[in-house]
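> For reference, the sequence and a predicted model appear below.
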Amino acid sequence: MAQSPEALTKVLGSQSSVVSLLLQARAVAIESLAGDMRGIAIDPFDRRLRQYLIMSMGSLPDERLRILFLDGARHLIADEVVQSGSLAQLSIFPRTIFRRALELNAAGLILVHNHPSGNHNPSTEDIEATQKLQIIGRSLNVEIIDHIVVTSTHCHHVVRDDTLAGRPVPSASFTLRSPGGPARIDHGDIALANARAAMRRRLLRQQLIGAPELFGDPAWEMLIDLFVHECERKRLSISALCVTSSIPMSSALRLAQRLCDAGITRRVPDPIDGRRTFIRLDPVIAHRMRAYFEAGAE
């Protein structure tokens, strides 16, 4: 049932009426499984969900990214294929994903993409993309619940099957210090809430009005992103910071370097992976940003 029409035709012959019957039966089964997910809390390991994903995506000839947008109770808001790629490659654009998530007021996402090769193991690129999306999602209060790789016979859970275990995830905790003593960091504090609200409003403004080259403020947006992560005691790599910006990657990297040169931010080598560098606010700047956001929202 999960085989592609081409594979069925090759086995049964182009004139076989069995091919048509099997395809019709599969369409009915897919619709039935999709209906089973409506009105219930979605569990990535639910047998019905896995069957639905295998039957609807496992035999596709090219890679596609499907997203299940969920509300706070993990009920399904929307089930959409948001991007398509080639036989062996799929480019993931975070702005497209999170713009749609905010439009739907989604609290969580289950990412799903297929491997036409039949190898259900996630690639290094799959894992790194998942990590970056988790970082962005935390800043926007949108949880990446799971990332599922689908083939015609298997589902592999990148997040939930400990695929990320043992890998340096850019969310390790550290302590922010401010002049005169420890910074007051509290997951429920007003400064953090106001900073998060500022990020959401800026992203919404970009979606509604567009033209980020006219209305964007990438340096300030980077600082807000860093402040949110430091309040949450989470590290942020330079590459992840640049991914969340509203400017091209090359421009974002140059801007990140200028912030470091100005003493506004600091580079921190990753003690586990020498190839990666984290970036954090200078403690004095962090202290001033806390005062700014404690004074009120933007």
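Ah, there it is.
> From now on I want contacts and neighbour counts done on CA atoms only, so please keep to that.
Noted.
> Assumed residue 72 was part of a helix.
No - counting by DSSP: H, G, I helix; E, B strand; the rest coil, one finds residue 72 to be coil, located in no helix.
> got another, please set it beside the one above:
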Amino acid sequence: MSDAPDHSGHRARLRQRLFQGGPDALMDHELVEYLLALAIPRRDTKPLAKALLKEFDGIAGLLTADAEALARVPGMGETSAAAIKTAHAAALRLLRARVTEKPVLANWQAVIDYLRADMAHHKVERVRVLHLNSRNMLIRDELMSEGSIDEAALYVREVIRRAVDLGSAALILVHNHPSGDPSPSRADVEVTRNLIDAGRRLGIAVHDHVIMGTEGHASMRGLGLI
């Protein structure tokens, strides 16, 4: 009980810096420390915050880590893992709101920011499809498949069937490379071209296939591959 006032005073100073200076007023470990303190109020959370950032290679990797991986870190519990995932969910909703404000092709940087925050640091490969209407507004963002450490299945027929069900006028494919290198593989290009051919028969355009990685992103349209 004797150390409680010290924790309280330190957290009050962090809170004041955050209120007065905004998010840049706190270092990454201080943001995580304060977040954890809301879930673990009676403990010094600075060591745990630093351990988490080291384990997951920074704040982006930490926020995108799955709950099971978080729970394996000594000192973490279900409540503290939920606090981390809640912060990530809130950030994604903020970024996604920017994506839905304007036609996707006229709001490309907001799309990339959203996808990077959600996908770049995942340890398994995921395939997403952004469904657009005739004005290129986002109508649905769906996870189509989740693969092993280095592959995910993308079934052209399933993507097209879902686009027909939703009345999509256009699609943007997205997947991540857990290796960090976003360079498209031969298989990536082939499946994209197959999807373009299938969509063309039904009047469904495929605007792009974007690959996310920790080292950046690659646009097949931008690279002239489709």
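Received, thanks. Keep in mind it's a predicted model, so treat the numbers as computed, not measured.
> What is the host helix or strand of residue 35 of the second structure packed up against?
Per DSSP states H and E: residue 35 of the second structure is located in helix 28-39. With contacts defined as 3 or more CA pairs under 8 Å, 6 or more residues apart in numbering; DSSP states H and E, the packing partners of helix 28-39 of the second structure are helix 4-21, helix 46-55, helix 78-99.
> Would you mind putting those into CSV with mean neighbour count alongside?
Shown next, in CSV, are those (neighbours: other CA atoms under 10 Å):
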stretch, mean neighbour count
helix 4-21, 13
helix 46-55, 17
helix 78-99, 16
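> which residues in the first structure does the helix holding residue 35 of the second structure align to?
Following TM-score structural alignment, helix 28-39 of the second structure has no partner segment in the first structure.
> returning to that earlier point: rebuild the helices and strands packed on helix 28-39 of the second structure as a markdown table, extending it with distance to residue 61 of the second structure.
Formatted as a markdown table, these follow (distance: least, CA to CA, whole Å):
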| stretch | distance to residue 61 of the second structure |
| --- | --- |
| helix 4-21 | 22 |
| helix 46-55 | 8 |
| helix 78-99 | 11 |
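> residue ranges for the strands of the first structure, please.
64-70, 76-84, 108-114, 143-150, 155-157, 177-178, 181-182, 265-269, 277-281 (DSSP state E).
> okay if I get those strands as CSV plus distance to residue 212 of the first structure?
Formatted as CSV, the strands of the first structure follow (distance: least, CA to CA, whole Å):
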stretch, distance to residue 212 of the first structure
strand 64-70, 26
strand 76-84, 22
strand 108-114, 25
strand 143-150, 25
strand 155-157, 35
strand 177-178, 33
strand 181-182, 36
strand 265-269, 23
strand 277-281, 24
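> closest to residue 224 of the first structure out of those strands?
strand 277-281 (9.8 Å; CA to CA).
> Run a quick check on residue 154 of the second structure versus residue 126, I expect a contact.
No - judged on CA atoms under 8 Å, residue 154 of the second structure makes no contact with residue 126 at a distance of 9.5 Å.
> Neighbour count: the two, which is higher?
The neighbour count for residue 154 of the second structure versus residue 126, taken as other CA atoms under 10 Å, is higher for residue 126 (24 against 21).
> Roughly how far does the closest residue to residue 80 of the second structure other than its chain neighbours sit from residue 54 of the second structure?
Spatial nearest neighbour of residue 80 of the second structure, chain neighbours left out: residue 39 (5.4 Å); criterion: CA to CA, 6 or more residues apart in numbering. Distance, residue 39 of the second structure to residue 54 of the second structure, using CA to CA, to the nearest Å: 20 Å.
> looking at the strands of the first structure, which is closest to residue 41 of the first structure?
So among the strands of the first structure, strand 76-84 is nearest, using CA to CA, at 7.5 Å.
> ok, average deviation of that closest one from the second structure?
Strand 76-84 of the first structure, aligned to the second structure and superposed, deviates on average by 0.9 Å (mean CA distance after the TM-score superposition for the first structure).
> equivalent range in the second structure for that strand?
Under TM-score structural alignment, the match for strand 76-84 of the first structure is residues 138-146.
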